[in-house]
Every structure is written in structure tokens, then in C-alpha cells.
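Participant: this is a predicted model, with the sequence first.
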Amino acid sequence: MAAYRVTLRDGTVEMIDGADAYQQEGQMTTFFATASGRQVVDCWSTRVASIRTSEVLAIRRVEPRREGPATIGAEPVRVGLHLA
């Protein structure tokens, strides 16, 4: 699974781990974990987090690193998570 780095208007950066996709739902941007093997948000998807869309400046997908000599895992480190 990938993660998303979300930059907010106040300059903070939030990491949304365990999400495969996101979409706008009314005034919120919602991040989803999709069912195994699925590439779309559908009835099998699980909501992971929501952030008020008006607070979002940028969303960047962060792919997990491949296992290597230095480290294993996704970067950057989680800063925090605001659930709505």
C-alpha cells in the first residue's frame, strides 16, 4: 500500500498511511484503502481518513521503499493525522 503526504494551508504536513486512493466527497477529501486487487474506489473500499478540502494545498503519493541496505518502509515519517 502507498501513503499520501498532504500539505495543509497552515503549512503542516499530514501522512495518510494505508490508503490506495482518494476522492472528494462534498466538502471533504477522503482517503480509501481499496479491496485486494481493485484499482477503483467502490463499495468494497474502506475509508481511512478525511480532511476538509478547503484546507488542502497539495496531495502527493508516497510509494513504499523497496527493501534495501539502509532502511525499510515508506517516507516521510508520519507527522500526524486529523480525522474528520
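Facilitator: Sure, I can see it.

Participant: contacts, neighbours, all on C-alpha from now
Facilitator: Noted.

Participant: ok, residue 25 - how many residues close by?
Facilitator: By the criterion of other Cα atoms under 10 Å, residue 25 has 11 neighbours.

Participant: gap between it and residue 15?
Facilitator: 19 Å (Cα to Cα, to the nearest Å).

Participant: what does residue 24 give?
Facilitator: Here the criterion is Cα to Cα. By it, residue 24 lies 17 Å from residue 15.

Participant: so for those two, which sits in the more crowded spot?
Facilitator: Legend: neighbour count by other Cα under 10 Å for residue 24 and residue 15, higher for residue 15 (22 against 13).

Participant: please, which helix or strand holds the more buried one?
Facilitator: Secondary structure assignment for residue 15, by DSSP states H and E: strand 13-17.

Participant: and here's the other structure:
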Amino acid sequence: MLYKVLEVPGIEYIVLDFKSSDGNFIAQDLDDSETWNAKAFYQWLIDEVLVFTDDGISGMDKDLYKQFKAFANQRGVCVCDSRKI
């Protein structure tokens, strides 16, 4: 699901490592070697990458948006429209 989310803004340089037994993961930016844990990665996507619209997120279909929102919420990250903050 997250690779589909990364396709929305056209990001190809991030790899996800799902080896954790607790369902979490590590994301790594191959360009600058920055890494994020699952919660920080969701927060980065929301705050810095995804573009919110009145209908959700630009370029993301409603089913993918629902999945993204559910998984972010499981990790304690609120998917809030950054235009309203």
C-alpha cells in the first residue's frame, strides 16, 4: 500500500524494510540516506509530501486514501489536511 502512496507524488527513491515482527517498518531515502521509523515516515508524508484537496489527497483514489489513513492512525498519526493547520 505504501509503495502505491509513494507513486502519487512520483517518489521512486525510498525503500521500505518490513522485517520488524511488530508490523512496523523502516523507510530509507536512497538519495540522502535519511531514515524514518513508521510513525515518522507517515508524518513526513502528511506534512511534507502529499497535497491535500477538498476531496482528500491529490492524485490518490478514495480506497487508497482510506487505507493510508487507517494505517497512519494505527501508528498514532492523524491524517489532517495540512492546509488547515
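Facilitator: Received it, and whenever you're ready, just let me know what you need. Values in this document were obtained by computation on a predicted structure and should not be read as measured data.

Participant: got a TM-score for the two of them?
Facilitator: A TM-score of 0.31 describes the superposed chains when it is computed by TM-score structural alignment, normalised by the length of structure 1; 47 aligned residues with a Cα RMSD of 4.1 Å.

Participant: if we can go back for a sec, packing partners for the helix or strand following the strand holding residue 15 of structure 1?
Facilitator: Heading C-terminal from strand 13-17 of structure 1, the first helix or strand you meet, by DSSP H and E, is strand 21-25. With contacts taken as 3 or more Cα pairs under 8 Å, 6 or more residues apart in numbering; DSSP states H and E, strand 21-25 of structure 1 sits against strand 28-33.

Participant: against residue 50 of structure 1, how distant is residue 4 of structure 1?
Facilitator: According to Cα to Cα, residue 4 of structure 1 stands 12 Å off from residue 50 of structure 1.

Participant: swap that for residue 13 of structure 1, sorry
Facilitator: Using Cα to Cα, residue 13 of structure 1 is found at 14 Å from residue 50 of structure 1.

Participant: same deal with residue 16 of structure 1?
Facilitator: Separation of residue 16 of structure 1 from residue 50 of structure 1 (Cα to Cα): 9 Å.

Participant: between these two, who's got more neighbours?
Facilitator: Remark: of residue 16 of structure 1 and residue 50, residue 16 carries more neighbours, 24 against 21, as counted by other Cα under 10 Å.

Participant: quick one, what contacts the residue nearest to that one when sequence neighbours are not counted?
Facilitator: Distance criterion Cα to Cα, 6 or more residues apart in numbering; nearest residue to residue 16 of structure 1, sequence neighbours excluded, is residue 4 at 5.1 Å. Taking Cα atoms under 8 Å, 6 or more residues apart in numbering, we find residue 4 of structure 1 in contact with 15, 16, 17, 19, 59, 60, 61, 62.

Participant: separate out the buried members of the residues you listed.
Facilitator: Neighbour counting by 16 or more other Cα atoms under 10 Å classes 15, 16, 17, 19, 62 among these as buried.

Participant: alright, calling it a day.
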